[in-house]
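Student: for reference, the sequence and a predicted model appear below.
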Amino acid sequence: MKLRFLLAALPFIGIYSGGTLAAGRPLLFGLPFLLVWNLFWMAATAAILAIIYCLDSRDEAARGSERTGDGQ
């Protein structure tokens, strides 16, 4: 399995696993655990998507064809 697909699955697993971990947890930074968990995964999702964008080689091919005019 390619690294991009594994990275894309991480936010899904992370966000949906938080509900099972939240039962009986104390407050973190004065906020409920589940809220902190979701805020963390929201920021982590943006970072993971940026990494996937950098790993995507199809974008380089599209930019190369736009420069040469072959993209028609």
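Tutor: In hand now; what should we look at?
Student: make it CA atoms for all contacts and neighbour counts henceforth
Tutor: Noted.
Student: return the residues in contact with the most centrally placed residue in the chain.
Tutor: Centre of the chain computed as the mean C-alpha position; nearest residue by CA atoms, centre = their mean is Thr45, 2.7 Å away. The neighbours of Thr45, taking CA atoms under 8 Å, 6 or more residues apart in numbering as the test, are Pro11.
Student: where does it sit, in terms of helix or strand?
Tutor: helix 33-55 (DSSP states H and E).
Student: right, and the helix or strand after that helix?
Tutor: Assigned by DSSP H and E, the successor of helix 33-55 is helix 58-68.
Student: comparison target, given below:
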Amino acid sequence: MKLRFLLAALPFIGIYSGGSLAAGTPLLFGLPFLLVWNLFWMAATAAILAIIYCLDTRDEAAQAAQAAEQSGGVQ
């Protein structure tokens, strides 16, 4: 569970740390450094969220069916 929280914090830290790195940096791929930094973290955020989704073991539908079965009624 801690791993998911740490992974979720990475994009926040990554995006907001770029401003301090951008002072006086040259262009990358013909674009300002901060723009490249934000584009990278946008893609990295999607990848990190996919990893978090795969690590998520909660299954609300199965839990709801199990609770209904234990109570004796079907919803």
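Tutor: It's in. As the structure is a prediction and not an experimental result, all values here were calculated from the model.
Student: one step back: tell me the angle the helix holding Thr45 of structure 1 makes with helix 58-68.
Tutor: 50 degrees (axes from the mean of the first three to the mean of the last three CA atoms, to 10 degrees).
Student: average distance between helix 33-55 of structure 1 and structure 2?
Tutor: Superposing on structure 2 and averaging over aligned pairs (mean CA distance after the TM-score superposition for structure 1), helix 33-55 of structure 1 comes out at 0.2 Å.
Student: give the buried residues for that helix.
Tutor: By 16 or more other CA atoms under 10 Å, the buried positions in helix 33-55 of structure 1 come out as 33-34, 36-38, 41, 45, 48, 52.
Student: pick out the most distant pair among the residues you listed.
Tutor: Using CA to CA, the buried residues of helix 33-55 of structure 1 span at most 27.9 Å, a distance reached by Phe33 and Ile52.
Student: and the contacts of stretch 64-74 of structure 2?
Tutor: Gln75.
Student: got it, and stretch 15-25 of structure 2?
Tutor: 33-34, 37-38, 41.
Student: what would those look like in CSV with distance to Gln63 of structure 2?
Tutor: Below are the contacts of stretch 15-25 of structure 2 laid out as CSV (distance: CA to CA, whole Å):
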residue, distance to Gln63 of structure 2
Phe33, 47
Leu34, 44
Trp37, 41
Asn38, 39
Trp41, 35
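Student: which of those sits closest to Pro26 of structure 2?
Tutor: Phe33 (6.8 Å).
Student: ok, that closest one touching Leu27?
Tutor: Yes - if you go by CA atoms under 8 Å, Phe33 of structure 2 and Leu27 touch, sitting 5.7 Å apart.
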